[in-house]
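> I would like the atomic coordinates for the input below:
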Amino acid sequence: MNSAYRTHLETHRNTHLKELKDLLSIPSVSALSAHKPDSKRAAEWLADSLQAAGLENVKIMPTDGNPIVYADWLHADSDITALIYGHYDVQPVDPLELWQTPPFEPDIRDGKIYARGATDDKGQIFMHIKAVEALLKTEGKLPVNVKFCIEGEEEIGSPALEPFVEQNKDRLAADVLVISDTPMLEKGKPAICYSLRGLCAMQIDIRGANSDLHSGIYGGGVANPLHALAAILASMHDERGRVAVEGFYDRVRPLTEEEQQAFRDLRYDEEALKKELNVSELYGEEGFSFLERTWARPTLEINGIYGGFQGEGIKTVLPSEAHAKLSCRLVGDQDPKEIQELIEKHVYAHTPPGVQVKVTRMDTGRPFETPYDHPVIQAAMRAYEKAYEATPALTRMGGSIPIVEGFGRLLNVPVVLMGFGLPGENFHAPNEHFHLENFDKGLITICEYWKELAGIKMK
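Now for the predicted structure:
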């Protein structure tokens, strides 16, 4: 199948890659205040690119943090409007010595482009701009109306985005939100993610005596905060891997038989995973596969424990305090604040005598799900099939992107997560890269998606 837009993309490929290199050269690291001017420069670069592509109403909109770039094109024959979200900020590059080439000097080798932000998320949002440009240059119009919302703080939790969306509901109103910031299943196997787990995090602080004590003089006679903490943490799971916090599973929706079969059809190789991770066994809630445990079941994990003597050798001390950090991944209708309340109640109920406990609530994010039979998801599947000549997998993701749920809730819009990265592309790590095969096929997929979307009837 050939078309004018495909010819345009092929003809201008070298120019597009040069432009992508220009964008990737901007060190827009949101976590480091020294790069604040670079974030502004990245926003300006994107605004210029959107303008050149034929978008209208291009604006760099200030926030309490880094600016948000907005643009739209609203002249389609279809009455469907798509909102495209992405982010121009990137992770820090440490450890720098592990990079084969400098992180902000993009390099193409072995069919991949290497740079910080290549796959997360500059490369993928850049593709959306070029897809719109290709259609406007060759067909003079777009199949659907489009709006862009590109932020600069995703890598630090998007603190300014939800207030921005709340204040700009009318400007951002759409029928579907499209995000390309998730991975494919593997090379040649595209995937559409229809569900993300939610998140909540907490810290437990245990205090005993007013100072560290000699374990020979006081041990066995005064409560040890590390023992108390260990007892509390051990009480949180039963012997079958289930979370033992009362009420934890009350709002979990079970997988349908159709979803369970879809998971089985992926034929995920758990033995290969064990070899890759160098573990003898996988662990988790009894009666569920690895994919079910990591995509569709909630978890409670201990992320860190500290207290007492940490140095080399031995110091016979009874510590005065102990600490632990916890996080949960949530599914279904679980409310992160309610889960925090249940865990806090559990901690106080299982605290041994002789110590004081404090629970501090931290990050939260709700689970997100778009029904996989929704017309906007089905249209995305057809678009992938045309570009990749392969049926995309319908997947869930074990991670959390809290702003996705926030977007869906505030704008009352279905969300389509159609990413083009690969799991091994080192996002957040040294030598981040993006396969140019997926750059090429991804551009076609996006163009075909707008065409498919124009023909659907929204529920």
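> From here on, just use CA atoms for contacts and neighbour counts.
Will do.
> which SS class is Asp120?
Per DSSP: H, G, I helix; E, B strand; the rest coil, the local secondary structure of Asp120 is coil.
> now do the one 5 residues further on
At Ile125 the chain is in helix, as set by three-state DSSP.
> Nearest the geometric middle of the chain, what residue?
Ile401 (4.2 Å; C-alpha atoms, centre = their mean).
> these two touch, right, that one and Leu196?
Yes - counting by C-alpha atoms under 8 Å, Ile401 touches Leu196, with 7.1 Å between them.
> Would you mind measuring from the residue nearest to the centre of the chain to Thr370?
Applying C-alpha to C-alpha, to the nearest Å, the value for Ile401 to Thr370 is 14 Å.
> cool, and Lys325?
From Lys325 to Thr370 the distance is 31 Å (C-alpha to C-alpha).
> which residues in the stretch 201-350 of the chain form strands?
Using DSSP state E, counting those that start in this stretch, the strands assigned to the stretch 201-350 of the chain run over residues 213-214, 299-306, 317-318, 321-330.
> Same check on the stretch 351-459 of the chain?
Counting by DSSP E, counting those that start in this stretch, the strands of the stretch 351-459 of the chain are 356-365, 368-369, 393-397, 415-417, 433-435.
> so which of these gets nearest Lys169?
Lys169 lies closest, by C-alpha to C-alpha, to one member of those: strand 415-417, at 15.7 Å.
> what distance separates the closest one from the centre of its chain?
How far strand 415-417 lies from its chain's middle: 12 Å, per C-alpha atoms, centre = their mean, to the nearest Å.
> List the buried residues in it.
415-417 (16 or more other C-alpha atoms under 10 Å).
> before we go on, could you also do this sequence so I can check it against the first one:
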Amino acid sequence: MTRPQERDNAVIAAHDYFAGGAFEREFAEAIACPTCSPEKDPRRKQFDRYFDQVVGPQLDAAGFRRSVMPNPLADTVAAAGPFLFAERIEDPALKTVLIYGHADTVAGMDDSWAAELAPFALTRKGERLYGRGVADNKVQHWIAIKALRFVLAAKGRLGFNVKLLLETGEETGSPGLRDFCETNRNLLAADVLIASDGPRLKPDRPTIFTGARGAINFELIAHYREGAHHSGNWGGLLKDPGTRLAHALAAITDARGRIEVPEWRPRNSLTDRVRELLAACEPLDDSDGRLPGEPAIDLDWGEQNLTPAERVFGWNSFAVLALDLGNPATPANAIAGRARAVCQLRFVVGTDQDDILPALRRHLDALGFKDIRVQADKDDVAMAATRVDPDNPWVGWARDSLALTTGKDPVILPNLGGSLPNDCFADVLGLTTIWIPHSYRGCCQHAPNEHILAPVVEEGLRMMTGLFCDLEAGPAPVSG
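The predicted structure follows:
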């Protein structure tokens, strides 16, 4: 792969944009625009402002045509917000890339941030830039849009076509995105998806992943009677929902988190090629390289015969997200009538998504827990597991481009440990999906004090600029 002067000039411009402070001045406007996804937060109405006043001018300057399009589920799902679609078509005969991102964030959690920090004000402390949505997902699509502009400034053209899709409901399960993709297949037709979300494997290691683990949320409920009854007068006579629920939960995994539901143990996920890729990810628990805020990995947790990387990228994991029983702040001496657990399964390719909850039902019934109700998430939100062949030519092309820009060997993951609506692009649109993240595992996304690392942002700007410079001569289109 050559390094033409135009490429060098574009990459240098990306560096200067960050080093000279222009990135922080411009990006502060994106963070100052609250775009919270939870439907009860009135700030979710800021999407139009974000599209028109923040992202829109950047796209206009790059010669894009843009429009805000309605969500197919807008009339039936409160969280189904609009989409921003933009395109720059230089020549229909050229390659076309689809770029995806999401404008919505989780709630601000305003009162829980550290002193001198606020969710909707970009604040720099050392090499950290704080603000709600900085990592998830505003900086990720901001980097892509700015990189395109640097390529245009250096070359006077892109040499390929671009379509960009920003949604507003990813944090609530992307309602309507799949329907939108199915309805607009021709509008969204492309040769490859290049998008950014999630964390790098390590802050100093450029990362590529080609899919994501799926996720399904559900509840386990033990409901025996209305109200609570005196634990002295009724203790030993009434079935305790807390105890029953605890035993049911304990039947899902063993004491170290090894999954006991047979159908939840994936088939053919850890192929020899996947194991080879994940071997290059070890050790994940590098105490010397761990940044403040990143927890140490519990090496005695999860599937015993798997490495840490295999557990998070090649296997399924079960989590209890919340428990509801009585009032912990002021417990009463009474036998409760009801207990509830909110649970989640993250799952990889090789797991039958349609059989996840039926399999749990069969497992609990066989162990004598027919009285424990299994209830799907009230919003019926689940994300599918996806994974593109890591030897796809687009993956090798992206790896070589990132290596050329950074002088580093990028890590290639078969899929992200988290979940994304990647099935909309890989399965519905049939695209090869290349994800290049610009955050890190300790970024506190979905929590107070969300932040990004300045060196990762600067390197991300250079990487994506180089990548888009190289796309004109990229590999021949390959279907996903």
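> Could you tell me the TM-score of the two chains?
Superposed pair, TM-score by TM-score structural alignment, normalised by the length of the first structure: 0.89. Supporting alignment: 452 aligned residues with a C-alpha RMSD of 2.7 Å.
> Go through the buried residues of strand 415-417 of the first structure and name the one nearest Pro92 of the first structure.
Leu417 (24.5 Å).
> Please pull up the equivalent of the closest one in the second structure.
Aligning on TM-score structural alignment places Leu417 of the first structure opposite Trp435 in the second structure.
> where's that match relative to Met463 of the second structure, distance?
Trp435 of the second structure is 13 Å from Met463 of the second structure, by C-alpha to C-alpha.
> Next, the contact list for Ile372 of the second structure, please.
220-223, 244-245, 248, 364 (C-alpha atoms under 8 Å, 6 or more residues apart in numbering).
> again, 10 Å this time
Residues near Ile372 of the second structure by C-alpha atoms under 10 Å, 6 or more residues apart in numbering: 219-224, 241, 244-245, 248-249, 339-340, 361, 364-365.
> What of Asp212 of the first structure?
With contacts taken as C-alpha under 10 Å, 6+ apart, Asp212 of the first structure has the following neighbours: 218, 224, 308-309, 317-321.
> again, only this time at 7 Å
For Asp212 of the first structure, the contact set (C-alpha atoms under 7 Å, 6 or more residues apart in numbering) comprises 317-320.
> Please say which position in the second structure Glu385 of the first structure maps to.
In the second structure, Glu385 of the first structure lands on Ala403 (TM-score structural alignment).
> quick one, what contacts that match?
Per C-alpha under 7 Å, 6+ apart, neighbours of Ala403 of the second structure: 409-410.
> separation between it and Val349 of the second structure?
For Ala403 of the second structure relative to Val349 of the second structure (C-alpha to C-alpha), the value is 28 Å.
> Helices along the stretch 351-459 of the first structure, start to end?
375-388, 402-411, 436-454 (DSSP state H, counting those that start in this stretch).
> Take these and write them to JSON lines, including distance to Asn14 of the first structure.
JSON lines is the format used below for the helices of the stretch 351-459 of the first structure (distance: least, C-alpha to C-alpha, whole Å):
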{"stretch": "helix 375-388", "distance to Asn14 of the first structure": "20"}
{"stretch": "helix 402-411", "distance to Asn14 of the first structure": "33"}
{"stretch": "helix 436-454", "distance to Asn14 of the first structure": "11"}
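> out of these, nearest to Gly86 of the first structure?
helix 402-411 (10.9 Å).
> And that closest one, what's buried?
Applying 16+ other C-alpha under 10 Å to helix 402-411 of the first structure flags 402-408, 411 as buried.
> ok, which pair from the residues you listed is furthest apart?
Between all members of these, the farthest pair (by C-alpha to C-alpha) comes out as Pro402 and Leu411, at 14.4 Å.
> Next, Val146 of the first structure: secondary structure please.
Once three-state DSSP is applied, Val146 of the first structure turns out strand.
> contacting residues for the counterpart of it in the second structure?
Alignment note (TM-score structural alignment): Val146 of the first structure maps to Val162 of the second structure. Shown in contact with Val162 of the second structure (C-alpha under 7 Å, 6+ apart): 87-89, 96-98.
> Same list, those residues, but as a markdown table with neighbour count and secondary structure please.
Formatted as a markdown table, the contacts of Val162 of the second structure follow (neighbours: other C-alpha atoms under 10 Å; DSSP: H, G, I helix; E, B strand; the rest coil):
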| residue | neighbour count | secondary structure |
| --- | --- | --- |
| Glu87 | 23 | strand |
| Arg88 | 19 | strand |
| Ile89 | 19 | coil |
| Thr96 | 26 | strand |
| Val97 | 23 | strand |
| Leu98 | 22 | strand |
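> lining up these with the first structure, which overlap?
Retained in the first structure: 87-89, 96-98, out of those (criterion both residues aligned by TM-score structural alignment, their matches' C-alpha atoms under 7 Å).
> any chance of the strands of the stretch 201-350 of the first structure in CSV, plus distance to Glu186 of the first structure and mean neighbour count?
Below are the strands of the stretch 201-350 of the first structure laid out as CSV (distance: least, C-alpha to C-alpha, whole Å; neighbours: other C-alpha atoms under 10 Å):
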stretch, distance to Glu186 of the first structure, mean neighbour count
strand 213-214, 54, 15
strand 299-306, 25, 16
strand 317-318, 50, 21
strand 321-330, 24, 22
